[in-house]
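*Asks:* everything below, folded, please.
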Amino acid sequence: MSLSLARRPLVSYLIRNVSVLGGDPTDLVVRDGLIGGTPTGDEEVIDGTGLIALPGLVDLHTHLREPGREDAETVLTGSRAAALGGFTAVCAMANTTPVADTAGVVEQVWRLGREAGLVDVQPIGAVTVGLAGEQLAELGAMAESAARVRVFSDDGMCVHDPRLMRRALEYVKAFDGVIAQHAEEPRLTQGAQMHEGEVSARLGLTGWPSVAEEAIIARDVLLAEHTGARLHVCHVSTAGSVDIIRQAKARGVRVTAEVTPHHLLLTDEKAGGYDPVYKVNPPLRTQSDVDALRQGLTDGVIDIVATDHAPHAGHDKDCEWAYARPGMLGLETALGIVFSVLGPDWELIADRMSRTPARIAGLAEHGHTPADGAPATFTLFDPQARITVDPGALASLSSNTPYAGMELPGRVVATFLRGVRTAFDGKASQ
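*Replies:* Next comes the predicted model:
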């Protein structure tokens, strides 16, 4: 059982010769939860030569499965995976059992996160009761709860009723909340198994058209424009979606968007072997979509990278493609994949994986550049290292990673949350 941060003794650290966001080597002193001060000689010394100091990563889209599916993941095991991946905060999606659609359930998840004490676990509340898309959930009660929920999503299910979506946007506008939409027109995806295109035709699998995503995004940016509320688009996956969001931002619509690491790297060609580890929602798309997503992330049309970490128990993945649950692990491999895509643009990585997701989620203690006076909430990353992904060595309870056996660049060396070292040299703190 992990000790909560409040029960852990604070150790002072001196990190020597570390590069903050690619700058000249410097020394960082970590004391009393903050960065700064003069070394006194009682610090634990960490050799930071060759390491990059980044603000602690923030994931706006994580599935921790607890309560209800503790056979796939728990808040504790997901927190370990997050800390090892360089994250200091994760936003836990609402599709648990029971659904996080009441103040009681979101507070339960929030408290479990505090007990784990490895990352800040910020619950996301459901938009509708039971994710059924028929009645608004207790948005106000969740916002006023101890968890202080500010982001709401029926992820896994689309809020497909435009009238209900409008009401949700209007409701959260009162406290500057965000509706995070899973953009999928369900009438266009019935029976769909993968991206609709040449590969689906060759494999004989029912296709999932790009327009199913794009139609909902187009509708919702108009609703956000009409209401003046904040809309966030989950796991954007098509070039057409990028174009719609670009046009909406040009008009001043309050819309943000995310892309997952797997949609930045993998294509629908991976489905060729019918391996269900590559089954995901939304599906892997074409190389032209991947190229558009990368460009959108670089130029700011897509605001953030979010993992959509979706652990599944073995029996939910080790089966025929048609019966397998969609989803992939993401927390422990995200930074390496983004680094492989963006290269050593540390400012851009910090913005897309820390500062902006922290701002969208309202996590004021996160997203700060490691510097004197800042919270000691940061990550040390070795860009010269290489890791080979071993599913059996991951901290998650599940092993459904699409990167098994793949060599990824870079390695998270350490993660600090308010001065507490939550992961170091491949091990999460106990």
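*Asks:* only C-alpha atoms from now on, for both contacts and neighbour counts.
*Replies:* Fine.
*Asks:* excluding chain neighbours, what is closest to residue 246?
*Replies:* Distance criterion Cα to Cα, 6 or more residues apart in numbering; nearest residue to residue 246, sequence neighbours excluded, is residue 301 at 5.5 Å.
*Asks:* next: residue 269.
*Replies:* residue 199 (6.5 Å).
*Asks:* contact partners for that neighbour?
*Replies:* Residues near residue 199 by Cα atoms under 8 Å, 6 or more residues apart in numbering: 268-269, 271-272.
*Asks:* how about residue 213, what does it touch?
*Replies:* Per Cα under 8 Å, 6+ apart, neighbours of residue 213: 183-185, 238, 241.
*Asks:* run this one through as well so I can compare:
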Amino acid sequence: MSKILIRGAKVLGGEPQDVLIDGETIDRVGTGIEAGDATVVEAEGQILLPGLVDLHTHLREPGREDSETVLTGTRAAASGGYTAVFAMANTFPVADTAGVVEQVWRLGKEHGYCDVQPIGAVTVGLEGKQLAELGAMHDSAANVKVFSDDGKCVDDAQIMRRALEYVKAFGGVVAQHAQEPRLTEGAQMNEGVVSAELGLGGWPAVAEESIIARDVLLAEHVGSRVHICHLSTAGSVEIVRWAKSRGIDVTAEVTPHHLLLTDELVRTYNPVYKVNPPLRTERDVMALREALADGTIDIVATDHAPHPHEDKDCEWAAAAMGMVGLETALSVVQHTMVDTGLLDWAGVADRMSFRPAHIGRLDGHGRPVSAGEPANLTLLDPAYRGVVNPADFASRSRNTPYEGLELPGRVTHTFLRGRATVLDGTLA
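*Replies:* Below is the predicted model:
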């Protein structure tokens, strides 16, 4: 493979440096590196980050290729600066066996835009009644270490306990979709002033918070790891903060849309804002930003949830829940966290690369930008500002809540083990 010299980039937002890539690894980092026979990427004013890692995506394949495929999803991921994504198990068939997770893993290998690490289901068919083949999925070629029924909550405490006990044996983690189903029957949006005014079924914060409280106590009892998916309320932040103060092995994620958008947008009745968990209040948004800044919330994860046009272009009650997010995540984080002074670029690297790779025990990603490390890298122009146009997306679906919104930052280059998957803002 040819050599590439990234010249003058601000590594993790620090002083400008040169980074020489030789084959699949970083050869040197410093100043004044001679180009020699290397291809030069002029990166003055740009930010160089380790390749982003998303612990929570829905690639839909197998079964819903009308929404997304592993190919289109990983192209979207590369466009957004990601070099690895974790694919949730709610496919058709459900990824609850070694055969299905290996299929997804091999599709990722074949397409090559980013690494795809499947997440295995906790229960058979996501039905919450019987543990899936956790050990077989872990022992498969896909080497699954993260398990989740995301889209549904593992609401049976005994099943959740058994899952935590099982994954403890091989250092795995259960990623919980915290939603008490009895408290959210018929729910359409966040329960509060706006839901009351609109007459839509309310989704109370306690439905999320009660499950998180239960599960951190179960994790403490078992001595296992639990991860909280798409945390969305100020109360959830306080529960996770309390659990961490007790030494409980809990981690949590927040989505870009929960860092920016509020339930006030539901007044438009535009189903693009319908999501699970729902958009919350301004108070919740501020609490989530502060918790991400202070480390109570460990990572940003997109919950990239593509849907075909007909599943969103309908009346609110019938619309599917979810938003695409891979191609806009870094811009939203810059807008809400960096430009507001809550995080620096080193903090972004920590929340969007280092920590998600560590939580998912993903080798070769979330590594320092230093000599000898795999050349999984993202180059961002932070001065760029552009209006979001879903027609430009690489994703098969267009259900973005940011259409027409001006956001900062543009991924100019993404490198997967030294090979450019994005060059000058265009898929390679």
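*Asks:* mind checking which of the contacts of residue 213 of structure 1 land in helices?
*Replies:* Among the contacts of residue 213 of structure 1, the members found in helices (DSSP state H) are residue 241.
*Asks:* by neighbours, which of the contacts of residue 213 of structure 1 wins?
*Replies:* residue 183 (28 neighbours; other Cα atoms under 10 Å).
*Asks:* ok, now how distant is it from residue 146 of structure 1?
*Replies:* 29 Å (Cα to Cα, to the nearest Å).
*Asks:* list the contacts for the equivalent of the residue nearest to residue 246 of structure 1 over in structure 2?
*Replies:* Using TM-score structural alignment, the partner of residue 301 of structure 1 in structure 2 is residue 296. The neighbours of residue 296 of structure 2, taking Cα under 8 Å, 6+ apart as the test, are 237, 240-241, 244, 252.
*Asks:* what about 10 Å?
*Replies:* Taking Cα atoms under 10 Å, 6 or more residues apart in numbering, we find residue 296 of structure 2 in contact with 237-245, 250-253, 288, 290.
*Asks:* make a PyMOL selection of whichever of those turn out to be buried.
*Replies:* The buried residues among the contacts of residue 296 of structure 2 can be selected in PyMOL (16 or more other Cα atoms under 10 Å) with this line:
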select buried, resi 237+239+240+241+243+250+251+252+253+288+290
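*Asks:* nearest to residue 166 of structure 2, of the contacts of residue 296 of structure 2?
*Replies:* Nearest to residue 166 of structure 2 among the contacts of residue 296 of structure 2 is residue 250, at 16.5 Å by Cα to Cα.
*Asks:* from residue 16 of structure 1, how far off is the alignment partner in structure 1 of that closest one?
*Replies:* In structure 1, the residue equivalent to residue 250 of structure 2 is residue 255, according to TM-score structural alignment. The gap separating residue 255 of structure 1 from residue 16 of structure 1 is 41 Å, by Cα to Cα.
*Asks:* just to revisit the earlier point, wait, a strand at the residue nearest to residue 246 of structure 1?
*Replies:* No. Residue state for residue 301 of structure 1 (DSSP: H, G, I helix; E, B strand; the rest coil) corresponds to coil; a strand is not indicated.
*Asks:* and the gap between it and residue 123 of structure 1?
*Replies:* 26 Å.
*Asks:* how long is stretch 125-144 of structure 1 end to end?
*Replies:* 12 Å.
*Asks:* read off where it ends up in structure 2.
*Replies:* Counting by TM-score structural alignment, stretch 125-144 of structure 1 sits on residues 120-139 of structure 2.
*Asks:* what's the match for residue 358 of structure 1 in structure 2?
*Replies:* Checking TM-score structural alignment: residue 358 of structure 1 goes with residue 357.
*Asks:* re earlier: of all the contacts of residue 213 of structure 1, which two lie farthest apart?
*Replies:* The most widely separated members of the contacts of residue 213 of structure 1, counting by Cα to Cα, are 185 and 238 (14.2 Å).
*Asks:* matching residues in structure 2 for the host helix or strand of residue 219 of structure 1?
*Replies:* With secondary structure defined by DSSP states H and E, residue 219 of structure 1 is part of helix 211-227. Aligned by TM-score structural alignment, helix 211-227 of structure 1 falls on residues 206-222 of structure 2.
*Asks:* that stretch vs structure 1, mean deviation?
*Replies:* When structure 1 is overlaid, stretch 206-222 of structure 2 sits 0.4 Å from its aligned residues on average, using mean Cα distance after the TM-score superposition for structure 1.
*Asks:* how far does that stretch sit from the chain's center?
*Replies:* A distance of 22 Å separates the centroid of the chain from that of stretch 206-222 of structure 2, by Cα atoms, centre = their mean, to the nearest Å.
*Asks:* excluding its backbone neighbours, what's nearest residue 256 of structure 1?
*Replies:* In this structure, residue 256 of structure 1 finds its nearest non-sequential neighbour in residue 232, 4.7 Å apart by Cα to Cα, 6+ apart.
*Asks:* so where does that neighbour fall, helix or strand?
*Replies:* Using DSSP H and E, residue 232 of structure 1 sits in strand 230-233.
*Asks:* mind giving me the packing neighbours of that strand?
*Replies:* In terms of contacts (3 or more Cα pairs under 10 Å, 6 or more residues apart in numbering; DSSP states H and E), strand 230-233 of structure 1 is packed against strand 151-152, helix 162-173, strand 178-181, helix 211-227, strand 255-259.
*Asks:* what segments of the stretch 51-200 of structure 2 are strands?
*Replies:* Ranges of strands within the stretch 51-200 of structure 2 are 52-57, 82-87, 115-118, 146-147, 173-176, 189-190, based on DSSP state E, counting those that start in this stretch.
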